[in-house]
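Q: sequence isn't available, so here's the structure alone:
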């Protein structure tokens, strides 16, 4: 039986020594990857690369990757034989991402407009697009630093920008740049922030600020 093909993201890479670890998409234990396990390599691996691989056991019994390839490298080699199919997939992914981002932004957008019209407060209406742009640029900068082996942006800085209204830009960056999208601990905090924003606007638009008032009451008693 042919070994199963797995997929994960390269969370670290020691380019001088030619090895480090893959974080599988299923959240299981990290898998060791050596440069010699990669085939059809047209460039050196980089942090956040998506790696497809099979599993094998070394002499000491430890599990490691074998018959691996960088997903985008493999895609490029296949695209020469099927360019139209590749272009179609790219367009489909872009449209899907645009639709997902639009759906996520619908409630905050409507809530911000309603807030501006009823209270004269335009801050959320301005803050969301501005912070989303700033957060996207920070993600792009952090990915660039990771690829170059430089100092990384602190995760708490990215999360603070998300909390301040940039979570929509963060979502777009995660999908578009394929950055921070596979780290489970990071995604948990990100979606907690996104959920907090969504619940706030749901309460504002449909529940008459009942949840907000309840929360403020609990805080004041504390």
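A: Noted; the coordinates are in hand. These numbers were taken from a predicted model, which means no experiment stands behind them.

Q: C-alpha from now on. contacts and neighbour counts both.
A: OK.

Q: pretty sure residue 161 contacts residue 167?
A: Yes - Residue 161 lies in contact with residue 167 (CA atoms under 8 Å); the separation is 7.3 Å.

Q: quick one: the strands in this protein?
A: Counting by DSSP state E, one finds strands in the chain at the ranges 6-10, 19-24, 31-34, 50-57, 63-70.

Q: how far does the longest helix belonging to the chain sit from the chain's center?
A: Ranked by residue count under DSSP state H, the longest helix found in the chain is helix 83-119. Its chain's average C-alpha position is 16 Å from that of helix 83-119, according to CA atoms, centre = their mean, to the nearest Å.

Q: do stretch 212-219 as well
A: 32 Å.

Q: show me the contact partners of that stretch.
A: Outside stretch 212-219, the residues within contact range by CA atoms under 8 Å, 6 or more residues apart in numbering are 200, 203.

Q: swap in stretch 170-179?
A: Outside stretch 170-179, the residues within contact range by CA under 8 Å, 6+ apart are 48, 97, 101, 132, 135, 136, 139, 140, 143, 162, 180, 181.

Q: ok, second structure coming up, stack it against the first:
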């Protein structure tokens, strides 16, 4: 049953808040990703409608949120950026390139390891957002992506529907991807990576 209520708390930087149903009742957790595509950013005091869903821990979450008077959304078109497929394809291509000695195995290993780290950090931050726990600082997420974890971040962003709607985050994210690729290409062409890897191996 769809309920109507007003947003009583909203943290726009983190993209979540709470709604109290009209007429009283349990407040529900609200996340930006549950709003219809094309919705404006919510504000404290906004009247919304939503489906209340109780999770395994007994907490009420607002799903399929619409602003008051907003029409029923049409089915969402597939994402323009197939993030998970892109991230996995890049890692797979790196493994194949290393197998044919086209890329240093150490470099590919770094990307895989950092991708796992980045994936787990995004997962942890998503869980924290849903449970009101301490969040992972965005600077830490960007640093992990900059150090080679961005393929794993792509998978996590799609898998957990996390950080994809925040344009400021996405701008910095793609900047870290570009910077990482530029630095990696320079290290390979200059021979500095081979020299560094040789010292580590020796």
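A: Thanks, I have it. Here the structure is a predicted model, which means the values were calculated and not measured.

Q: related to what we said a few turns ago, counting contacts, what elements does the longest helix of the first structure pack onto?
A: Identification of packing neighbours for helix 83-119 of the first structure by 3 or more CA pairs under 8 Å, 6 or more residues apart in numbering; DSSP states H and E yields helix 123-148, helix 167-177, helix 184-206.

Q: any chance of the contacts of stretch 170-179 of the first structure in TSV, plus neighbour count and distance to residue 69 of the first structure?
A: Converted to TSV, the contacts of stretch 170-179 of the first structure look like this (neighbours: other CA atoms under 10 Å; distance: CA to CA, whole Å):
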residue	neighbour count	distance to residue 69 of the first structure
48	24	14
97	16	25
101	16	30
132	23	33
135	28	31
136	25	28
139	23	25
140	19	24
143	21	20
162	27	33
180	23	20
181	19	20
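
Q: the corresponding residue of the first structure for residue 163 of the second structure: what's it in contact with?
A: Under the alignment (TM-score structural alignment), residue 163 of the second structure pairs with residue 180 in the first structure. Residue 180 of the first structure makes contacts with 174, 186, 187, as judged by CA under 8 Å, 6+ apart.

Q: compare these and tell me which is most surrounded.
A: residue 174 (18 neighbours; other CA atoms under 10 Å).

Q: returning to that earlier point: tell me which of the strands of the first structure sits nearest to residue 83 of the first structure.
A: Among those, strand 63-70 comes nearest to residue 83 of the first structure, with 18.9 Å by CA to CA.

Q: now for the closest one, which elements pack on it?
A: Using 3+ CA pairs under 8 Å, 6+ apart: strand 63-70 of the first structure touches strand 31-34, strand 50-57.

Q: possible to save those as a markdown table with mean neighbour count and distance to residue 70 of the first structure?
A: A markdown table is the format used below for those (neighbours: other CA atoms under 10 Å; distance: least, CA to CA, whole Å):
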| stretch | mean neighbour count | distance to residue 70 of the first structure |
| --- | --- | --- |
| strand 31-34 | 19 | 12 |
| strand 50-57 | 19 | 5 |
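
Q: same list (the ones you listed) but as CSV, adding distance to residue 155 of the first structure.
A: Below are those laid out as CSV (distance: least, CA to CA, whole Å):
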stretch, distance to residue 155 of the first structure
strand 31-34, 23
strand 50-57, 21
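
Q: and of those, who's closest to residue 13 of the first structure?
A: strand 31-34 (9.1 Å).

Q: what about that closest one, how far off from the second structure?
A: Compared with the second structure after fitting, strand 31-34 of the first structure has a mean deviation of 4.9 Å; criterion: mean CA distance after the TM-score superposition for the first structure.
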